[in-house]
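A.B. asks: Sharing a model that was predicted from the sequence below.
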Amino acid sequence: MGVKPAIGRKSNKNPPIFSHEFVIQNHADIVSCVVMVFLVGLMVQSTSPIASLFISLHHNVSGVEPTREAPKGEQFLYEAGWKDACAVFFYSLVCIVMHAILQEYFLDKISKKFHLSKSRLSALNESGQLVVFHLVTLFWGGDAIMREGFIFNISKLWDAYPDHPMSFLLKLWWIVQAAYWLHTIPELYFQRIKKDEWAARIRHAAAAFAFVAAAYGFKFQRVGVCLVVLHSLAEFVAHSYRLNNILRGEREDFLDKFLGLVNGSVFVVVRLCSLVLGVLTFYFGLAGAAPLLLRVAALSVLVTFQVYLMYNFISETIKQRQESRQLAQSRPKKEKKEKPKKEKVKKAPVEESDLPEVDQNTNKTLRQRQAAVKAK
């Protein structure tokens, strides 16, 4: 007995229930059913407190609902707490469903249209998912930064630390960030990622989740959202450039050079801005407000991470230039070998004469007259 998949990887075969293939093909449907259980539980009075623990945001420190006396009410502000782990779990399930929808209705159709190889298909799926995620992170986080006024008053990043309550949108943004990187671990199994790629992707997800958890737990949410938005900008451009290379091939045309220049420029600017923002916040802004050990540790991690990314970027750029030079050097050699062959075929015997051009024309005229006389 088997069930055909509705969302996710489709197959003509119907695998047995509870088999690995069945779970992989129907994982989005299974997870969406679990999500529906939580949503239905929120509507039932007896299970509503348990369901709201996973769906709603908790640990609010202020806020008043609208009333007749105060129609606008008062904005709800939140802080970090242990109940946020339940919300991270629930929204990680939502991320799995959204991942499957994006894979099924967009990325799979693109891969079928371009007939990509297995390696390019894996890169397309990875970059396609990350482009969407970083784009959402960029706009959502940028909107939160604008609403909180961090750009026009940068001192808000460290003023009144550690009393930094979050708005609803900002806290939900942090919850979704943690949930996304958490959901990437089971996706390695659901998307049939090769085992040799697991280690690199798990390290990437673990590092991102650790950064989000540390910034959220140590109440660095304000400077953290700025750093994550900057990083997402660079990652969005980088994965867009990677998608261009995957779909169009490695063409050395104007578009490829332009996107490469934009990618490099944005990457360097983001790294410098992150370092400047980190030094301003952790070294100067939080001086006296946060423990010295915590400030030094946070700044050290940030600087080390930026240097590591810069080193990898420079190494990759040098490697690509060396490969392009080798290709450029190999092309002229082929042309030189082909030229003599073409000349031998095209060349025809030509009679050469030491006489001037006028005398040569005179000889031609005499020969033509002699031929005409003989013909008569």
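C.D. replies: It's in.

A.B. asks: only C-alpha atoms for contact and neighbour calcs from this point on.
C.D. replies: Fine.

A.B. asks: Toward the C-terminus, what is the element adjacent to the strand or helix carrying residue 35?
C.D. replies: Assigning secondary structure by DSSP states H and E places residue 35 in helix 27-43. Going down the chain from helix 27-43, the next helix or strand is helix 48-55, by DSSP H and E.

A.B. asks: Which neighbouring elements make contact with that next one?
C.D. replies: Contacting helix 48-55 under the criterion 3 or more C-alpha pairs under 8 Å, 6 or more residues apart in numbering; DSSP states H and E are the following elements: helix 27-43, helix 84-102.

A.B. asks: deepest of the ones you listed, which one?
C.D. replies: Greatest average neighbour count among those goes to helix 84-102 (a mean of 20), per mean count of other C-alpha atoms under 10 Å.

A.B. asks: this is the other structure I want to compare:
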Amino acid sequence: MAFRRRTKSYPLFSQEFVIHNHADIGFCLVLCVLIGLMFEVTAKTAFLFILPQYNISVPTADSETVHYHYGPKDLVTILFYIFITIILHAVVQEYILDKISKRLHLSKVKHSKFNESGQLVVFHFTSVIWCFYVVVTEGYLTNPRSLWEDYPHVHLPFQVKFFYLCQLAYWLHALPELYFQKEEIPRQLQYICLYLVHIAGAYLLNLSRLGLILLLLQYSTEFLFHTARLFYFADENNEKLFSAWAAVFGVTRLFILTLAVLAIGFGLARMENQAFDPEKGNFNTLFCRLCVLLLVCAAQAWLMWRFIHSQLRHWREYWNEQSAKRRVPATPRLPARLIKRESGYHENGVVKAENGTSPRTKKLKSP
């Protein structure tokens, strides 16, 4: 964590210095922004980093409510919360995951996967709770028609915009974090880019309501998967949660595809205003709808293909192990060695000669 003592000192601004002190550097930058709030000269600039911008007042029957829309200044806010995410990432790693992994005595490969799943469990759990709260309070679950009615959804409530900014900040922070890892970088890069494209697409195309529901379904499945992997690292015989995740995974893909087709393919297609107008935030055209549906369907098909491929590989490994166990022959018993004490054989405790007569004992001659 920030300002903790280190056993080694590295040259200032060297590669090793940045790797071992990136959380402390982010903490110092965040602290500078917070100090800027204390002075009137820098307060306006500091608020650009902390608070969402582009707020407008929308009159209602009782009073006025404040809503937000997106713009270039959102990049400044996202940058600030990237540093916040880096600090939280370091806190979870040092004070929770490192202490647990020391007790488990994991190998190098399992240790890397344990850290990845531990970070994602915390993130997915927080995102599921936060997303569910937003969806319930805004009434998107009780009124499914609100996902496409009154499109474009240019004016966003504070909690919806802040949720999207934090989501973008988290997945953007994961890109430089790949620099500190050495294994499975292509796989992680694929998932990070996939999340960034979907979240940024829903935010910029004013499909924020539909994006919240889809993220809630996706994050719930991912939370179950990484929880199952953590339990597996703690005890390799504990694989029941993987079976539950496998069942939920397929159902989630079906729900996401159904909801996307219902909202985009049918709901937005029946809206009267279907003119392409980026200034007003209207992207409800046939070409845009087809591109969005194609992206969602291609992503779900790719995830399902990877899931089936991994399941077949695990089953193949399992059956190979079982067949290998069956092919191992039982160790044959070696026959006991016969000790020939006298000529002939034994019968009822009496030594018999080969012709059936008892051998005569030799008499010793007296001296």
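C.D. replies: On my side now, so go ahead. All of these numbers come straight from a predicted model, not from anything done at the bench.

A.B. asks: thinking again about what came up before, can you tell me what part of structure 2 the helix holding residue 35 of structure 1 aligns to?
C.D. replies: Aligned by TM-score structural alignment, helix 27-43 of structure 1 falls on residues 22-38 of structure 2.

A.B. asks: before we move on, the earlier item: columns distance to residue 114 of structure 1 on top of the helices and strands packed on helix 48-55 of structure 1, output as CSV?
C.D. replies: Listed next are the helices and strands packed on helix 48-55 of structure 1 as CSV, based on distance: least, C-alpha to C-alpha, whole Å:
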stretch, distance to residue 114 of structure 1
helix 27-43, 25
helix 84-102, 17
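
A.B. asks: Any idea which of the ones you listed gets closest to residue 125 of structure 1?
C.D. replies: When the helices and strands packed on helix 48-55 of structure 1 are compared by C-alpha to C-alpha, helix 84-102 sits nearest residue 125 of structure 1, at 9.7 Å.

A.B. asks: residues in contact with that closest one?
C.D. replies: Residues outside helix 84-102 of structure 1 that contact it (C-alpha atoms under 8 Å, 6 or more residues apart in numbering): 7-8, 28-29, 31-32, 35, 53-58, 129, 175-176, 178-180, 182-183, 187.

A.B. asks: Can you tell me which of those residues are classed as buried?
C.D. replies: Neighbour-count burial (16 or more other C-alpha atoms under 10 Å) applied to the contacts of helix 84-102 of structure 1 gives 7-8, 28-29, 31-32, 35, 53-55, 57-58, 129, 175-176, 178-180, 182-183, 187.

A.B. asks: quick one on the thing from earlier: for residue 301 of structure 1, which of the helices and strands packed on helix 48-55 of structure 1 is the nearest?
C.D. replies: Nearest of those (C-alpha to C-alpha): helix 84-102, 24.0 Å.

A.B. asks: Give the aligned range of the helix or strand that that closest one is followed by in structure 2.
C.D. replies: Counting by DSSP H and E, the next helix or strand C-terminal to helix 84-102 of structure 1 is helix 108-114. Using TM-score structural alignment, the residues of structure 2 aligned to helix 108-114 of structure 1 are 98-104.

A.B. asks: which residue is nearest the middle of structure 2?
C.D. replies: residue 120 (4.7 Å; C-alpha atoms, centre = their mean).

A.B. asks: hey, where'd the helices end up in the stretch 201-350 of structure 1?
C.D. replies: Ranges of helices within the stretch 201-350 of structure 1 are 221-248, 254-278, 292-346, based on DSSP state H, counting those that start in this stretch.

A.B. asks: the inter-axis angle of the longest one versus helix 221-248?
C.D. replies: Pointing back at helix 292-346 of structure 1 there. 10 degrees (axes from the mean of the first three to the mean of the last three C-alpha atoms, to 10 degrees).

A.B. asks: other SSEs contacting helix 292-346 of structure 1?
C.D. replies: helix 254-278.

A.B. asks: buried sites along the helix it packs on?
C.D. replies: Quick answer for helix 254-278 of structure 1 (16+ other C-alpha under 10 Å): 256, 259-260, 263-264, 266-268, 270-271, 274-275, 277-278.

A.B. asks: returning to what we had before: so which of the helices of the stretch 201-350 of structure 1 is the most surrounded?
C.D. replies: The most buried one of these (mean count of other C-alpha under 10 Å) is helix 221-248, showing a mean of 20.

A.B. asks: Give me the mean deviation of that one from structure 2.
C.D. replies: Taken against structure 2, helix 221-248 of structure 1 registers an average deviation of 1.1 Å after superposition, with mean C-alpha distance after the TM-score superposition for structure 1.

A.B. asks: Where in structure 2 does that helix fall?
C.D. replies: Going by TM-score structural alignment: helix 221-248 of structure 1 matches residues 208-235.

A.B. asks: can you give me how far the matching stretch is from the chain middle?
C.D. replies: 7 Å (C-alpha atoms, centre = their mean, to the nearest Å).

A.B. asks: for stretch 257-273 of structure 1, same thing?
C.D. replies: That offset, for stretch 257-273 of structure 1, works out to 14 Å (C-alpha atoms, centre = their mean).

A.B. asks: Matching residue 141 of structure 1 against structure 2, which residue comes up?
C.D. replies: Residue 141 of structure 1 maps onto residue 131 in structure 2, by TM-score structural alignment.

A.B. asks: Correct me if wrong: that match contacts residue 218.
C.D. replies: No - counting by C-alpha atoms under 8 Å, residue 131 of structure 2 does not reach residue 218; the two are 11.2 Å apart.

A.B. asks: returning to what we had before: looking at the helices and strands packed on helix 48-55 of structure 1, which is nearest to residue 109 of structure 1?
C.D. replies: Across the helices and strands packed on helix 48-55 of structure 1, closest to residue 109 of structure 1 is helix 84-102 (C-alpha to C-alpha), at 10.2 Å.
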